[in-house]
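Student: Fold the following and give me the result.
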Amino acid sequence: MMNRFICIPLCLFLLSVCNPKKNERPNGWYYITDRVEDSISLEPIVTINDFEEIKLDSAENLKGKFIYQITGHVAADCVEKWADATEHSIGKRIGFVFQDEVICTPCINCRIETGSFAISAQDTDIKSIYWQIVRKIHSR
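Tutor: So this is what the prediction gives:
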């Protein structure tokens, strides 16, 4: 009987310790790497804390449904970093990660020297993401 009282809590403890931890990356833009296990770089290019401004844009599709997109610019002190990162990624993809979920992975065609970006996805609530980012930007 005493063994049960010791064994059960010990097993629960071991399960919690051995359970893999969730990655919990900061929300932002990341390089997409060639590694098989995890294709998102460990460090972000820029995070949402580096966003200067964002806007919610929309267009109506042929079925009358609105499609949403977030457009924005990184802060002035991050423009060069963004330009270098996009130049490094020409012909490759970068990814926007929000709450540990990859939202979009656009293919980069040229160096983006203006600090501009766009976030869009078909099966994701872009409006909700927009408002969450706005709240974080205004709470700085």
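
Student: For the rest of this, base every contact and every neighbour count on C-alpha atoms.
Tutor: Noted.

Student: OK, contacts around Ile119?
Tutor: By CA atoms under 8 Å, 6 or more residues apart in numbering, the residues touching Ile119 are Gln69, Ile70, Thr71, Phe96, Ile103, Cys104.

Student: for comparison, sequence B:
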Amino acid sequence: MANTMSARGRLLSEIYRRGIRLEVAGGAIRMVPPEKSTPELQAMVEADQAWLIRQLTTPYDHEWVLDATAQILSRTAAKLGDRPLPPEAARALDDVDRAAVEGSRLGVLVALAGFEAAVEDAAGS
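Tutor: So this is what the prediction gives:
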């Protein structure tokens, strides 16, 4: 099965896998901790910098979180089929919940991308 995640989804899932937090500093995106980054990841972040800054600065909206979560869950349900949820995907869903409680729009996006990537990995894509 081919990887169907968008380039932005792959960026967010890589941020999730590496345990990186993004911050806006002086109008630019900074990765924390910086030693978990790679030149390739840095280039991906720079390419989507304007969008990432918008996600970090847009006010949190619970309805938006519900819509985004529903979209990802329905998209990944077909990939998962009747197989059990992989442990990595279950952890990512816990992280979606945690980010929602914290009111982190980007945290929700990153955890959802981690969830989708874990399901795709388990499906052998």
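
Student: Overlay the chains and give the TM-score.
Tutor: TM-score of the superposed chains, computed with TM-score structural alignment, normalised by the length of the second structure, equals 0.28; 68 aligned residues with a CA RMSD of 5.0 Å.

Student: part of a strand, is Met31 of the second structure?
Tutor: Yes - per DSSP: H, G, I helix; E, B strand; the rest coil, Met31 of the second structure lies within a strand segment.

Student: C-terminal to the longest helix along the first structure, what's the next element?
Tutor: What stands out as the longest helix in the first structure, according to DSSP state H, is helix 2-18. Next helix or strand after helix 2-18 of the first structure toward the C-terminus (DSSP states H and E): strand 28-31.

Student: now the helices: where do they sit in the first structure?
Tutor: Counting by DSSP H, residue ranges of the helices within the first structure are 2-18, 79-88, 126-138.

Student: I misspoke; the intended subject was the second structure.
Tutor: Under the criterion DSSP H, helices of the second structure are mapped to 7-18, 39-47, 49-57, 62-80, 87-102, 105-122.

Student: so Arg21 of the second structure sits right up against Ile15, yeah?
Tutor: Yes - assessed by CA atoms under 8 Å, Arg21 of the second structure is found in contact with Ile15 at 7.5 Å.

Student: of those two, who's got more company?
Tutor: Ile15 (22 against 15; other CA atoms under 10 Å).

Student: Ala99 of the second structure touches Leu93, doesn't it?
Tutor: No - contact criterion CA under 8 Å: Ala99 of the second structure and Leu93 do not qualify, at 9.8 Å.

Student: Report the set of residues contacting both of these two.
Tutor: Contacts common to Ala99 of the second structure and Leu93, judged by CA under 8 Å, 6+ apart, are Ala111.
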